[in-house]
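Engineer: Below are the sequence and a predicted model; questions follow.
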Amino acid sequence: MTELMSQAYSFGEGRFIPPPQMRVLPRSPENPLEWAGLESHAALNIVDLANADSCAFLATADLGKVFENGSFEVLGRLEGSDLRGCSLLTV
């Protein structure tokens, strides 16, 4: 399991707002080398610059949406992936 130093908080309705040093980026669920569009169902990549002494760039198996203002929603896990950590809350 990889822990992030930064935390994103929700002010309701399941949408999370990351701090300035953290970005969530959408990637294609079918092709890990292809970016997905904003507000589409996508796999989530996370860049957390606060992870200075560990991996700052993560490709997750979480399924979600990323919005133009940088906020994001976690909708579940990619098909065929294991349930892990906080994703168990979406079951």
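Structural biologist: Nice, I can see it. Residues are numbered from 1 along each chain as shown.
Engineer: Only C-alpha atoms from now on, for both contacts and neighbour counts.
Structural biologist: OK.
Engineer: Is A43 in a helix, a strand, or coil?
Structural biologist: The three-state label given to A43 by DSSP: H, G, I helix; E, B strand; the rest coil is strand.
Engineer: Below is structure B, check it against A:
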Amino acid sequence: MSPCYRLLPHGAVYHISTICEYTPDGTLLCGIEPELPTIISFPYSQRRFFLTSVQLGQSMSFEEAAFHAVCYLQSIYGFVVMDYSFQGLLQYER
């Protein structure tokens, strides 16, 4: 199970995909794409992409992208991450 699924309130994310793609200059990017549910101001589900360049290996890139996604999702859902690692997350809900 993805760490983001364990972190978020039930039903907060519909789907999370992992992504790897190459830029035109040949740089490999890896990251995640969470699909967020509809909210009043946006009448359709939203997808956000969190990508980082692969410099120290793909797993580190996925972890960095997941960290950026967690920071973004904290600002939307109002939770605070007490301990973060790619293998598991602890949360404190406000």
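Structural biologist: Here it is on my side, so go on. Because the structure is a prediction, the values reported are computed rather than measured.
Engineer: Please work out the TM-score for the two chains.
Structural biologist: Overlay of the two chains. TM-score (TM-score structural alignment, normalised by the length of the first structure): 0.35; 53 aligned residues with a C-alpha RMSD of 4.1 Å.
Engineer: And the strands in the second structure, which stretches?
Structural biologist: For the second structure, the strands defined by DSSP state E cover 15-22, 28-36, 46-47, 50-53, 79-85, 88-93.
Engineer: And the contacts of the fifth one?
Structural biologist: Right, the one you point to is strand 79-85 of the second structure. E63, Q74, L89, L90, Q91, Y92, E93, R94 (C-alpha atoms under 8 Å, 6 or more residues apart in numbering).
Engineer: which non-adjacent residue is nearest the second one?
Structural biologist: Meaning Q74 of the second structure. Distances taken as C-alpha to C-alpha, 6 or more residues apart in numbering place V80 nearest to Q74 of the second structure, at 6.4 Å, with adjacent residues excluded.
Engineer: ok, so what distance separates the one you found from C30 of the second structure?
Structural biologist: Distance from V80 of the second structure to C30 of the second structure, counting by C-alpha to C-alpha, to the nearest Å: 25 Å.
Engineer: what's the longest helix in the second structure?
Structural biologist: When the second structure is parsed with DSSP state H, its longest helix is helix 58-77.
Engineer: which other helices and strands contact that one?
Structural biologist: Applying 3 or more C-alpha pairs under 8 Å, 6 or more residues apart in numbering; DSSP states H and E, we find helix 58-77 of the second structure packed against strand 28-36, strand 50-53, strand 79-85.
Engineer: Also compute the angle for that helix relative to strand 79-85, please.
Structural biologist: Interaxial angle, helix 58-77 of the second structure versus strand 79-85 (axes from the mean of the first three to the mean of the last three C-alpha atoms, to 10 degrees): 170 degrees.
Engineer: Report the buried residues of helix 58-77 of the second structure.
Structural biologist: Neighbour-count burial for helix 58-77 of the second structure flags 58, 60-70, 73-74 (criterion: 16 or more other C-alpha atoms under 10 Å).
Engineer: can you check stretch 80-94 of the second structure too?
Structural biologist: In terms of neighbour count (16+ other C-alpha under 10 Å), stretch 80-94 of the second structure has its buried residues at V80, Y84, L89.
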